[in-house]
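K.L.:
Sequence unavailable; structure follows:
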């Protein structure tokens, strides 16, 4: 197997066309998105977009466990905590977020069918990659989440765009709790388009190779995916988000973050998925919860490009403010699971400190 972080190949298709395949290839880290991966993907996607012989692009992850389990936050931690040298004066974190969001936007606006096979973990930065695809496929193994509040960050990678487009206030709930969703949830919330069994992946590729990527390339892809989805219905789980929609609406019905968090804390039901979500809120960074609340409401009417512009500003600030570094330390570096958050409670969060994240430089 190649050691390259992203493996590229081109599959022969009907009519002299080809399908460009990109496979994230760091399975030991659950294909965590690194700066190296980003710098491999962006130019190749540009090349395929300009090549008339490429009829469609397919993105997947190596192995059966993950498309991508998030950004390489351990590398970001090193950048946040190691002393700067003259040869390393520029922040690698700034570069990472800038280039990551450019890649996400590139996928959102891609001029050809962009199929994402979202099997296994699709977390954080992985969801940023999948959300922009024109044809987003999930499987019986898919697990989707935006758990950034637990590491002192906030839902980014375009989350201000896609969380606001979810039914009701489910996007707000998922951003504040980091709750994991299955493939059926991803379809219900608008994060995915098709549910297909994972063991059909190679058959789907073969069927696409026999498709005509002419003037109706998007329709040709949809026709193939629709056929395989029809044969996968028995494997599709129940959507827990759909099942608990009314409860989620009630829990998030508040005029302030404090009201919503109080509602969550008073949940007295017995559903294990909701209980776990409530426990996550209790341990999350109060500053991150506040950032998430404000960003969600600030981007309600924004365009996609406006959302990414705002998120780049917030994320660059996050590299310098200490909360993100502390969250990563507690979860992944020292693994003591005892983060010392900047503000111990929501009541103690300083609004002026939060405002600094949103200020234009």
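P.N.:
Thanks, I have the structure now. Here the structure is a predicted model, which is why all the values come from computation and not from measurement.

K.L.:
When you work out contacts or count neighbours from here on, use the C-alpha atoms and nothing else.
P.N.:
Will do.

K.L.:
helices or strands up against whatever helix or strand residue 282 lives in?
P.N.:
Using DSSP states H and E, the secondary-structure element containing residue 282 is helix 272-283. In terms of contact count using 3 or more C-alpha pairs under 8 Å, 6 or more residues apart in numbering; DSSP states H and E, helix 272-283 is assigned the packing partners helix 170-177, helix 257-265.

K.L.:
Who are the contact partners of residue 128?
P.N.:
For residue 128, the contact set (C-alpha atoms under 8 Å, 6 or more residues apart in numbering) comprises 104, 156, 157, 158, 159.

K.L.:
Give me the neighbour count for residue 159.
P.N.:
Neighbour count of residue 159, defined by other C-alpha atoms under 10 Å: 26.

K.L.:
Need the contacts of residue 128 in JSON lines (columns: secondary structure and distance to residue 328).
P.N.:
What follows is the contacts of residue 128, written out as JSON lines (DSSP: H, G, I helix; E, B strand; the rest coil; distance: C-alpha to C-alpha, whole Å):
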{"residue": "104", "secondary structure": "helix", "distance to residue 328": "23"}
{"residue": "156", "secondary structure": "coil", "distance to residue 328": "16"}
{"residue": "157", "secondary structure": "coil", "distance to residue 328": "18"}
{"residue": "158", "secondary structure": "coil", "distance to residue 328": "21"}
{"residue": "159", "secondary structure": "helix", "distance to residue 328": "20"}
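
K.L.:
Which one of those residues is nearest to residue 356?
P.N.:
For these, the residue nearest residue 356 by C-alpha to C-alpha is residue 156; the value is 17.0 Å.

K.L.:
this is the other structure I want to compare:
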């Protein structure tokens, strides 16, 4: 009998209260988020939200390597071998994913996400939406979509804008990895708790007085929090440099400044290398989406992201990027443009062109 894609358990608490636990259960793929996982998780979250016996919800990933390494882009690639099928699958997949992300942000019960290990792409969308976002000393967060020809989605057009000026741009352009301290400082996490305390935290929640669940959850997490286990912030160490490179008028200038930087810090050097080999059109989409959603709502950002993600599935670079990184693994993508400076404005506008009238948008009801 095959293992379920998401394991659901209901943990008994005091006085008959229960804690719903959902565990992404695809450790071989680092819990990459498939459409089936999205759909089954959404359905159970809806049921738990309506169940008066469920006091709080816990979301984590199987294994000790990753919470969730991102969306199932391999399935997306397979669909994209046929242009029409690819666009249809992309619409179904991204609509379900962004609807789930929005539900997490709006969830009416305490929801704890344990973001241990790798948290990338779609995994960061899940973590960002939780009411209590926990990272550990081993957490590694990133939005590395520039390496595959997509762009930071799952609400990143919105939450990158809530970071210090220019930092969201830098993260989107370079796919820079963040550690637990970075996540705390940039508003992507609320708590840092050592990885080996996960089951102990759950046991403490079961023993807590859940008559006032939000208070009980906050008290238990505070008791286990150990911020001294988080490594030093990479972003804070280079904050002035990162802002000087990205607080400029256009994306071509920002990219030029980042690539011209000669600091030999390993983190900065790896980020430069990722940008240098990344998709030129992605850099423009990073810049455009953060500009468009500097002052919009999360719902507006997700609607715009759905349009753009389906457009990406209709263009060649996304399939080529996934092929090079994950299918053939030659790491030699042949992008549609030579570099960021050579991307014509009309090509960017083609990606941003609306696919649906506003009233027919699949996420118009958010």
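P.N.:
Now that the structure is in, tell me what you want to look at. Everything numeric here is computed off the predicted structure, so don't read it as measured data.

K.L.:
Any idea what the TM-score comes out to?
P.N.:
After superposition, the two chains reach a TM-score of 0.96 (TM-score structural alignment, normalised by the length of structure 1), with 355 aligned residues with a C-alpha RMSD of 1.4 Å.

K.L.:
helix or strand for the counterpart of residue 103 of structure 1 in structure 2, which one?
P.N.:
When structure 2 is aligned by TM-score structural alignment, residue 103 of structure 1 is paired with residue 100. Using DSSP H and E, the element containing residue 100 of structure 2 is helix 83-105.

K.L.:
Mean deviation, the helix or strand following that helix versus structure 1?
P.N.:
The first helix or strand that comes after helix 83-105 of structure 2 along the chain, using DSSP H and E, is strand 111-115. Strand 111-115 of structure 2 differs from its equivalent in structure 1 by a mean of 0.3 Å after superposition (mean C-alpha distance after the TM-score superposition for structure 1).

K.L.:
returning to that earlier point: just send the contacts of residue 128 of structure 1 back as a markdown table, with distance to residue 136 of structure 1 too.
P.N.:
Formatted as a markdown table, the contacts of residue 128 of structure 1 follow (distance: C-alpha to C-alpha, whole Å):
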| residue | distance to residue 136 of structure 1 |
| --- | --- |
| 104 | 14 |
| 156 | 19 |
| 157 | 16 |
| 158 | 16 |
| 159 | 16 |
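
K.L.:
Which one of those residues is nearest to residue 3 of structure 1?
P.N.:
Residue 3 of structure 1 lies nearest to residue 104 out of the contacts of residue 128 of structure 1, by C-alpha to C-alpha, at 23.9 Å.

K.L.:
The closest one and residue 97 of structure 1: what is the separation?
P.N.:
10 Å (C-alpha to C-alpha, to the nearest Å).

K.L.:
do residue 206 of structure 1 as well
P.N.:
In this structure, residue 206 of structure 1 lies at 35 Å from residue 97 of structure 1, with C-alpha to C-alpha as the measure.

K.L.:
same question, residue 164 of structure 1
P.N.:
Counting by C-alpha to C-alpha - residue 164 of structure 1 and residue 97 of structure 1 are separated by 21 Å.

K.L.:
More neighbours: which of those two?
P.N.:
Set side by side, residue 164 of structure 1 and residue 97 show more neighbours around residue 97, with 23 against 19, by other C-alpha under 10 Å.

K.L.:
Who are the contact partners of the residue nearest the centre of structure 1?
P.N.:
In structure 1, the residue lying closest to the centroid (C-alpha atoms, centre = their mean) is residue 127, at 2.2 Å. With contact taken as C-alpha under 8 Å, 6+ apart, residue 127 of structure 1 is in contact with 68, 70, 144, 145, 146, 157.

K.L.:
Select from these the one having the most neighbours.
P.N.:
For the contacts of residue 127 of structure 1, neighbours were counted using other C-alpha under 10 Å, and residue 68 has the most, 31 neighbours in all.

K.L.:
quick one on the thing from earlier: tell me the buried residues in the following helix or strand past the helix holding residue 282 of structure 1?
P.N.:
Elements were assigned by DSSP H and E; along the chain past helix 272-283 of structure 1, the next helix or strand is helix 286-298. For helix 286-298 of structure 1, the buried set under the neighbour-count rule, 16 or more other C-alpha atoms under 10 Å, comprises 286, 287, 288, 289, 290, 291, 292, 293, 294, 295, 296.

K.L.:
Which position in structure 2 pairs with residue 304 of structure 1?
P.N.:
Matched to structure 2 by TM-score structural alignment, residue 304 of structure 1 sits across from residue 298.

K.L.:
who's in contact with its match?
P.N.:
When contacts are counted by C-alpha under 8 Å, 6+ apart, residue 298 of structure 2 touches 102, 155, 158.

K.L.:
got a list of what the last one touches?
P.N.:
It stands for residue 158 of structure 2. Residues in contact with residue 158 of structure 2 (C-alpha under 8 Å, 6+ apart) are 290, 293, 294, 296, 297, 298, 301.

K.L.:
Would you verify that it is located in a helix?
P.N.:
Yes. Remark: residue 158 of structure 2 belongs to a helix, assigned using DSSP: H, G, I helix; E, B strand; the rest coil.
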